[in-house]
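**Student:** Could you work out the structure for the sequence below:
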Amino acid sequence: MQSIDALVVGAGFAGIYQLYKLQEIGLSVKLIDKASDVGGTWYWNRYPGANSDSLSEVYRYSWDKEDLLTYPWPKHYVSQKEILDYLKHVVKRHDLRKYMQFSTELESASFDSDSSLWTARFSSGETIQSRYLITALGTYSKINYPAIPGIEKFAGEKYHTGNWPENYDFKGKRVGVIGSGSTGVQITIAIADEVKQLVSFQRTPQYVVPNGDGPVSAEFRDNINKNYDEIWNGVRNSWAAHNVKESTVPAMSVSAEERERVFESLWEQGNGFRFMFSAFSDILTSEEANEEACKFIRKKISQIVEDPVKARKLSPDGYYARRPITAPDYYETFNKKHVDIVDLRETPITEITEQGIRTNEKLHELDVIIFATGFEVADGNYTTLTINGRQQSLKEHWAERTTSYLGVSEAGFPNMFLVVGPLSPFNNFPPTIEAQVEFISGLILKAESKRKEDASDKLVLVEATQQAENDYVEACRVLGTKNLFRKEKSYVFGANVEGKTPQILFWVGGLVHYRKALQDVVDNDYRGFTLSY
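**Tutor:** Down below sits the predicted model:
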């Protein structure tokens, strides 16, 4: 049996940086991933049109300043392939591949109180013992299929955007896309011109803002490079962790004409996060302000979509209070005669047959069905694993509700850390990941220093207290009551998964306040954690 200091599970942004920090500390580390290469979420989500909705300059690591200044990004948003290439580049640049093992899936991990070690077992039949277990399983990884009768009967091709094949051909085919979140929007735009017929089966109409994508000029890149320190400081001290200015002006404090001017300017610039956070300060907290943004986007839909029936179906009537969707020419796509929209609120799916998708109105005959139905976020990937702590399994620990302390630790699971675990910030992920990895690494370094200072041959156990975990979960619950996210049925509360009890799954208090919470814990001698033998 192999024995190491630390085992990292997951080779996306989180796992790669955690590996880098642990080997920097001087620990013996191994990273495993069930995929055949690095990428994490971006390895599996390779559907047509897949790209980040965060601006290129901040959808990357900030910790390697030289690489930050020199690595190219030709457009304002990075595609899935460009993200994969970037992560492979980082791994090569820092010689990290020698610590990695792919095509290996974690099946179980158990803590032994006598030895103070974790024992992990893998699909390959291997077993590894480690002092520290760090899971970086990804927020958007456990794919979610809707519970539709007959789903297994369809005789054509079926795909989920979260597990996309390397090869496909939709030319001349009738394609149905179930789902109209960010993934559904992106793939609808991407494949519209290559298919014979495209039908979007829309579960919930979305507020989609143009992203303003295009080539990055040398002048623009030079300006970013000159101001990168200021940009990253702004990102870390903002709510959404994007490179957009966050407004301090309430929507109703200005005239209707000024609101219209502001919204129009941001629509022309593009980027959903800019539209949500740069327009006015209370879009997510005031129903009146939120409705002003909604009315503006609904008006745009009616102006863009030529068919009034399609326009009506595409127009949302709820709050603008989900993760912002941003993409080019989404509504324009429905002006194409072979692209149609089915509003599942009006005509719900009754079954999937051999021939296609049947609603309560008609049978839509299809050659391909694409499930753009999202993920069981935050805790989903953990539900397929057996993880045993001191006295109970993680599944038992989460029997009543999904928990964590700071999104990185669980009471009763010593020396186990989660990167972007449940109740982590609902923000742009790379800066969130950096904050958590650096916090976890600092905590491990404190444990290693304690062991050295005490000249002990025993292992130091780092563990969140149950009280700290309870208090943090309650803080997240309270934060969830202070904005309009609670008004929408979305994955922020796990409401996208049928049969799942809704509860807040993220910290929705902004990255700036989360970072302050982490620093407060550090400044108070890692309050909420015990370090013992």
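
**Student:** only C-alpha atoms for contact and neighbour calcs from this point on.
**Tutor:** Will do.

**Student:** list the helices and strands whichever helix or strand residue 81 is part of packs on?
**Tutor:** Taking DSSP states H and E as the criterion, the element that holds residue 81 is helix 80-93. In this structure, helix 80-93 makes packing contacts with helix 41-44, judged by 3 or more Cα pairs under 8 Å, 6 or more residues apart in numbering; DSSP states H and E.

**Student:** Identify the residues contacting the helix it packs on?
**Tutor:** Outside helix 41-44, the residues that touch it by Cα atoms under 8 Å, 6 or more residues apart in numbering are 12, 35, 37, 80, 83-84, 138, 140-141, 162-164.

**Student:** next SSE after that helix?
**Tutor:** helix 65-70.

**Student:** got the buried residues for that following helix?
**Tutor:** 68-69 (16 or more other Cα atoms under 10 Å).

**Student:** now swap in stretch 88-101 and tell me
**Tutor:** Buried residues in stretch 88-101, counted by 16+ other Cα under 10 Å: 88, 90-91, 96-97, 100-101.

**Student:** Another for comparison:
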Amino acid sequence: MGDDARIDYDAIVIGAGFAGLHMLSELRKSGFTCHAFETGDGVGGTWYWNRYPGARCDIESLDYCYLHDRELHRDWRWSERFATGPEIRRYAEHFAERAGVLPSITFGTRVTAAAFDETSSTWLVRTERGGLGDEVRCRFLVTAVGCMSAAAVPDITGASRFRGERLHTGRWPHEPVDLAGKRVGVIGTGSSGIQVIPEIAATAAEVVVFQRTANFSVPAGNRPLTEAELAAEPERYEERVELASTTRFGHVVAGTGQSILDTGQAEREAALEQRWATGGTGIVATFTDTGRDLEANALLADFVRAKIRATVHDPETAERLVPRGHPIGTKRLCVDSGYFGTFNSEHVRLVDLRAEPIEEITEAGVRTARAGYPVDVLVYATGYDAFTGALTRIDITGRDGVSLAKRWASGPETYLGLAVAGFPNLFTITGPGSTTVLSNVLRAIEHHVAWITDLLRHLRSTGQAAEADQGAQDDWTGQVADAAGRTLYHHADSYYLGANIEGKARVFMPYAGGLDVYRGICDSVARDGYRGFTLSHVDDA
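**Tutor:** Down below sits the predicted model:
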């Protein structure tokens, strides 16, 4: 190594959400010197920022939690079937305190750049503020920035002129927002919009919902967890651990095991009615063929469309809320608590942006091609620059000063969603090319953290650096595309392929082959001596 290349830490972790906390904990257990930087002033990642009214997980609480620690799983008591944002934050805080990682995190500090130094085979990490100085150097750099953390705000003419309050669901204020008696405009009807709109409507004097795309949503069926369910949970621990590695999503999603096309109408309707009453996204797994056959998918979609029409009293409003143009499940299936029924309230109005696009935001509200809508508060429920945005907003440069953002300008390419050719000793937890949000992300995180930790131990013991081979990366990128091609995802413009971000390359980013298959591939790579990686001694790197 170069004489001036001091190493402050073996590893730096970017982010203190569920991925960063677990990674930091495992690194410490393995004897690595390590530190994390977090933009927020507390732990939780996306859930630190997601403070909008109605924010709730769409995976059941007993599955959306860590499983690597039996005692943690036994001792924590979830209160509801689908946990709220505040409860998830408390869980993250509890884990951080229990694991003793808080002293190893610098909060309120954004990582602005990370550059690979080829002479020393180290990473120089730059931050914009914090108590450890502006630069630190490490051997290994692990990004735990989250798939849904780079908030996306559309570039609408005149937005800066608006005199009222502007909010984003992904950056909601920490203090309560009083909307009582106010006119509120909400732009966006994806997951966060569908969750926040009923809550806003409960207090606001008037709500105007600006919808570009009608989305499928199903009832959450949320309820308090019973004492019997909580008491039975310790006995289910081993089963949940087993399901984490043997199921497509990392937890069981039970279905009938039948094809919808081979099921009679009465039986089909009864099965779907039961799932609708139960609530949650499991309705898409009721039958085996709705995720791969358009005719089968249409039967499920028509069932949900009929539910929307039956809920919304005004036929014209109902038709505007009925999703068309994409199969159900090819965009994120939303989970709601009274969303469609909200439009039966006289003070809630739906504006179809397909029929009347927004032309500008004025000082007093929103003007479309047909009318002006005065509002006091404007809420952007416009989602995120998913999968890549949180990484490309950091100036990451690898060998020869190549920028990761430029390398990914035509779409992200990774090896297993874990590493990028040309960026040695950089590892991405739930990066593009892994299952990320197409599985239970907590299960994906735990697998990635364990896998990366094992690799770092190996590199420490051998004095080596690891870099993804270009050929292996090209092959994996092809496998990601092939897996998506076997589904119906390509029939929708979704954030899965960057369609929600103006100018972003349209490439399907997550691996759609299932977490069980993906884990098997990654684990076989490790067993084969980290096949697809070039392992070189540090002095030769």
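
**Student:** Would you pull the TM-score for this pair?
**Tutor:** The TM-score (TM-score structural alignment, normalised by the length of structure 1) is 0.96; 523 aligned residues with a Cα RMSD of 1.3 Å.

**Student:** follow-up on the earlier one: check the buried residues of stretch 88-101 of structure 1 against residue 489 of structure 1 and report the nearest one.
**Tutor:** residue 88 (36.3 Å; Cα to Cα).

**Student:** Could you find the counterpart of that closest one in structure 2?
**Tutor:** The equivalent of residue 88 of structure 1 in structure 2 is residue 93 (alignment by TM-score structural alignment).

**Student:** What's the separation between that match and residue 113 of structure 2?
**Tutor:** 27 Å (Cα to Cα, to the nearest Å).

**Student:** returning to what we had before: could I get the buried residues of stretch 88-101 of structure 1 as TSV with distance to residue 282 of structure 1?
**Tutor:** TSV is the format used below for the buried residues of stretch 88-101 of structure 1 (distance: Cα to Cα, whole Å):
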residue	distance to residue 282 of structure 1
88	40
90	38
91	41
96	44
97	45
100	45
101	47
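
**Student:** still on that earlier bit, how close does the helix holding residue 81 of structure 1 sit to structure 2?
**Tutor:** For helix 80-93 of structure 1, the mean deviation from structure 2 after alignment is 0.7 Å (mean Cα distance after the TM-score superposition for structure 1).

**Student:** which bit of structure 2 covers the helix or strand that that helix is followed by?
**Tutor:** Per DSSP H and E, helix 80-93 of structure 1 leads on to strand 100-101 as the next helix or strand towards the C-terminus. Residues 105-106 of structure 2 are where strand 100-101 of structure 1 lands when matched by TM-score structural alignment.

**Student:** Count the neighbours of residue 502 of structure 2 for me.
**Tutor:** For residue 502 of structure 2, the neighbour count with other Cα atoms under 10 Å is 10.

**Student:** separation between whichever residue in structure 1 pairs up with it and residue 490 of structure 1?
**Tutor:** Applying TM-score structural alignment, one finds that residue 502 of structure 2 aligns to residue 498 in structure 1. Taking Cα to Cα as the measure, residue 498 of structure 1 falls 11 Å from residue 490 of structure 1.

**Student:** next one: residue 147 of structure 1
**Tutor:** With the distance defined as Cα to Cα, residue 147 of structure 1 ends up 17 Å from residue 490 of structure 1.

**Student:** for whatever residue of structure 1 lines up with residue 414 of structure 2, what are its contacts?
**Tutor:** When structure 1 is aligned by TM-score structural alignment, the residue opposite residue 414 of structure 2 is residue 404. By Cα under 8 Å, 6+ apart, the residues touching residue 404 of structure 1 are 410-411, 421-423, 469, 472-473.

**Student:** Let's see that with 10 Å instead.
**Tutor:** 398, 410-411, 417-418, 421-424, 464, 466, 468-473, 505 (Cα atoms under 10 Å, 6 or more residues apart in numbering).

**Student:** In strands, which of those residues fall?
**Tutor:** Members of the contacts of residue 404 of structure 1 lying in strands (criterion: DSSP state E): 417-418, 424, 464.

**Student:** now the contacts of helix 41-44 of structure 1 as CSV including secondary structure and distance to residue 235 of structure 1?
**Tutor:** Supplementary listing: these in CSV, determined by DSSP: H, G, I helix; E, B strand; the rest coil; distance: Cα to Cα, whole Å:
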residue, secondary structure, distance to residue 235 of structure 1
12, coil, 21
35, coil, 31
37, coil, 29
80, helix, 22
83, helix, 20
84, helix, 23
138, coil, 21
140, coil, 22
141, coil, 25
162, helix, 28
163, helix, 31
164, coil, 32
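
**Student:** What is the burial count for residue 13 of structure 1?
**Tutor:** Neighbours around residue 13 of structure 1, by other Cα under 10 Å: 25.

**Student:** whoops, residue 487 of structure 2 was the one
**Tutor:** Neighbour tally, residue 487 of structure 2, other Cα under 10 Å: 17.
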